[in-house]
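Q: pasting the structure only:
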């Protein structure tokens, strides 16, 4: 294959680039992980006549968007797939340069699946959903700290008041962001029906629907049901070898763990409050012998 491809390893402060030309890997080059650094990197890709780029999912889209704007085909590689590929290549060291080389080899050798750019509204909702999730986690931590502080008489009143104030402020931030997202959804004639369909499902309220939309809207819209399940890592993984090894099916977890987190509480709520789902949940436990967590995961799927 004569196509020139590149692998990009993204870290907090730097971006490491390796270019494969005519099947030969070049030396690694490092750029700052800033808008100016991205522009310099893209100029280097253009000079090398690179047409395809492989990079590992980093949770941020700023570099992906910059590469897409430059007219380059981008493949966002699942971290677990990248790890398995490195093992297959018998890689013994791990550095940014080695990771970038492996990503370039992955893009060169494996079936290329181009990244589909989400629209601006999808990216906005995704960013808000992640911020709300982070604030919820901080709120839970603060409530746990307050509970622990209340268990001892040695805790001064001003510290308890400070923790209470932090919780109140976090509640206000979460509600403000949530309302901002709801306003964005209400203003979009295509997204509003999708949101209403989500919240019509037992167990999914507005808060859960926002989290789910934040994950699902940035995925390709032409995915089938089985692909959605696989992207969430909820597909069963079979482990069988010969006649002596036949382990029970387990979740692959080879997908987006944030999507699994967003599905967990709605599934648990539906298993308690929806008669049909509850009957299925009890059947899985009592007749199929599944553990409670396994049955909840089946409901998530």
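A: Ah, there it is. Please read these numbers as outputs of a predicted model, since none were measured by experiment. Numbers count the residues shown, from 1 in each chain.
Q: hey, let's count contacts and neighbours off CA atoms from now on
A: Fine.
Q: From residue 78, how far off is the residue positioned nearest the centre of the chain?
A: The central residue of the chain, meaning the one whose C-alpha is nearest the mean C-alpha position (CA atoms, centre = their mean), is residue 256 at 4.3 Å. Going from residue 256 to residue 78 by CA to CA, to the nearest Å gives 9 Å.
Q: before we move on, what about residue 262?
A: Using CA to CA, residue 262 is found at 19 Å from residue 78.
Q: Likewise for residue 64?
A: Residue 64 sits 14 Å away from residue 78, taking CA to CA as the criterion.
Q: So between the two, which is more surrounded?
A: The neighbour comparison of residue 64 against residue 78 (other CA atoms under 10 Å) goes to residue 64, with 22 against 16.
Q: what's the more buried one in contact with, if anything?
A: Contacts of residue 64 were listed using CA atoms under 8 Å, 6 or more residues apart in numbering, and they are residue 74.
Q: Just say helix, strand or coil for residue 115.
A: Residue 115 carries the three-state label coil when classified by DSSP: H, G, I helix; E, B strand; the rest coil.
Q: same question, residue 290
A: Classification of residue 290 into helix, strand or coil gives coil, according to three-state DSSP.
Q: That one: neighbour count?
A: One way to gauge burial is a neighbour count; for residue 290, by other CA under 10 Å, it gives 16.
Q: my guess is it meets residue 281, correct?
A: No - no contact is recorded between residue 290 and residue 281 when judged using CA atoms under 8 Å, the distance being 9.4 Å.
Q: Go through stretch 224-237 and flag the buried ones.
A: 228-236 (16 or more other CA atoms under 10 Å).
Q: swap in stretch 280-293?
A: For stretch 280-293, a neighbour-count test (16+ other CA under 10 Å) marks 280-282, 284-285, 290 as buried.
Q: want to compare, so here's the second one:
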């Protein structure tokens, strides 16, 4: 008996910090979909080698090359995505929002690693994943900028924590002076490291005229500084994965979630299911923009009208700033305060 021709192969991957679950599915010419295997692997170099070998045993040579589909979850997917790309495999990294909507549309209520890997494979089967949907790693320059900006964020947190500790020491009863001196030296060291990173970031950015020009355009928004812009664009890889604002807002975890059931109506809040580094980078700029940026100050006041919790306005301004960065980056033009009037 002649076996039906396999026309599509998809590997759905649900990835975590220490391990990932894979589901290998194939579709034949009669639109019949079959699962060729599901298995868990360690998220380590050895685990990835075992995973690729496991997939190759199931791969049909006469069929199109399999597509490895995974979710953009923090940084945990990156090593596997690079590994597969370097082994000449097709990789598609999807935003969490897309996969969540797909699961909801298919009425999937159970959530386990195995179920999620099957759902991701089904997503890849249903969607037509063309060349534009395939993942390509960020350039070496973008990786350098991202690593520097993340270290900048880490050092800022260390400085804040150290200053809080120093404040407590100053107000404690007869704290040993040598300990206070050491804490001050630590803060001084962190600040010097921060200065080195900022200088290196500027050096890297200025080496690329086109990138530097785009950032200068975005800097025309009051409240957005050089470092903030760098942190955002490095986390989104120059917005390569995004085709619209809604996807971007969801990726940053700044999308609004409503809780309603019958007569119950809960408070609206942001999902926070996204890149926390983007939210962290935008918080203080949003506070500054709510005070000094005319348009965003008016917007902040409108959002907070009749509200006792003013943080709603700050979050709304964070979302506006993110949208502005995306828009000005795509259009490659500076911010115009009275744009609508013009």
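A: Done, it's in. These numbers were taken from a predicted model, which means no experiment stands behind them.
Q: Nearest to residue 19 of the first structure among the buried residues of stretch 280-293 of the first structure?
A: Taking CA to CA as the measure, residue 290 is the one of those closest to residue 19 of the first structure, at 48.7 Å.
Q: Contacts only, for that closest one.
A: Contact partners of residue 290 of the first structure, counting by CA under 8 Å, 6+ apart, are residue 284.
Q: mean shift of the longest helix along the second structure relative to the first structure?
A: What stands out as the longest helix in the second structure, according to DSSP state H, is helix 140-171. Compared with the first structure after fitting, helix 140-171 of the second structure deviates on average by 1.6 Å (mean CA distance after the TM-score superposition for the first structure).
Q: counterpart of that helix in the first structure, which residues?
A: Under the alignment (TM-score structural alignment), helix 140-171 of the second structure falls on residues 120-151 in the first structure.
Q: How about stretch 286-301 of the second structure?
A: Structural correspondence for stretch 286-301 of the second structure: residues 267-282 of the first structure, per TM-score structural alignment.
Q: ok, residues contacting the matching stretch?
A: With CA under 8 Å, 6+ apart, stretch 267-282 of the first structure has contacts from 202-203, 295-297, 299-300.
Q: follow-up on the earlier one: mind checking what the residue nearest to the centre of the first structure lines up with in the second structure?
A: Residue mapping for residue 256 of the first structure onto the second structure gives residue 275, with TM-score structural alignment as the criterion.
Q: Look up how far residue 262 of the second structure lies from the nearest residue to its match once chain neighbours are set aside.
A: Computed as CA to CA, 6 or more residues apart in numbering, the closest residue to residue 275 of the second structure that is not its neighbour in sequence is residue 252, at 4.8 Å. In this structure, residue 252 of the second structure and residue 262 of the second structure are 30 Å apart, going by CA to CA.
Q: cool, residue 141 of the second structure as well?
A: For residue 141 of the second structure, the distance to residue 262 of the second structure (CA to CA) stands at 52 Å.
Q: Out of the buried residues of stretch 280-293 of the first structure, name the ones that lie in helices.
A: By the criterion of DSSP H, membership of these in helices covers 280-282, 284-285.
Q: what kind of secondary structure is residue 36 of the second structure in?
A: The local conformation at residue 36 of the second structure, judged by three-state DSSP, is strand.
Q: hang on, isn't it packed against residue 12?
A: No - proximity of residue 36 of the second structure to residue 12 does not meet the contact threshold set by CA under 8 Å, at 11.7 Å.
Q: list the residues that contact both of these two?
A: Shared contacts of residue 36 of the second structure and residue 12, counting by CA under 8 Å, 6+ apart, come down to 23-25.
Q: any chance of these in TSV, plus secondary structure, distance to residue 89 of the second structure and neighbour count?
A: Below are these laid out as TSV (DSSP: H, G, I helix; E, B strand; the rest coil; distance: CA to CA, whole Å; neighbours: other CA atoms under 10 Å):
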residue	secondary structure	distance to residue 89 of the second structure	neighbour count
23	strand	16	27
24	strand	14	26
25	strand	16	24
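Q: and those residues as a markdown table, adding distance to residue 212 of the second structure?
A: Formatted as a markdown table, the entries for these read as follows, by distance: CA to CA, whole Å:
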| residue | distance to residue 212 of the second structure |
| --- | --- |
| 23 | 43 |
| 24 | 43 |
| 25 | 44 |
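Q: ok, residue 53 of the first structure - how many residues close by?
A: The burial metric for residue 53 of the first structure, expressed as a neighbour count using other CA under 10 Å, is 29.
Q: Which of the helices or strands spans the counterpart of residue 203 of the second structure in the first structure?
A: Taking TM-score structural alignment for the superposition, residue 203 of the second structure sits opposite residue 183 in the first structure. Counting by DSSP states H and E, the element that carries residue 183 of the first structure is helix 157-186.
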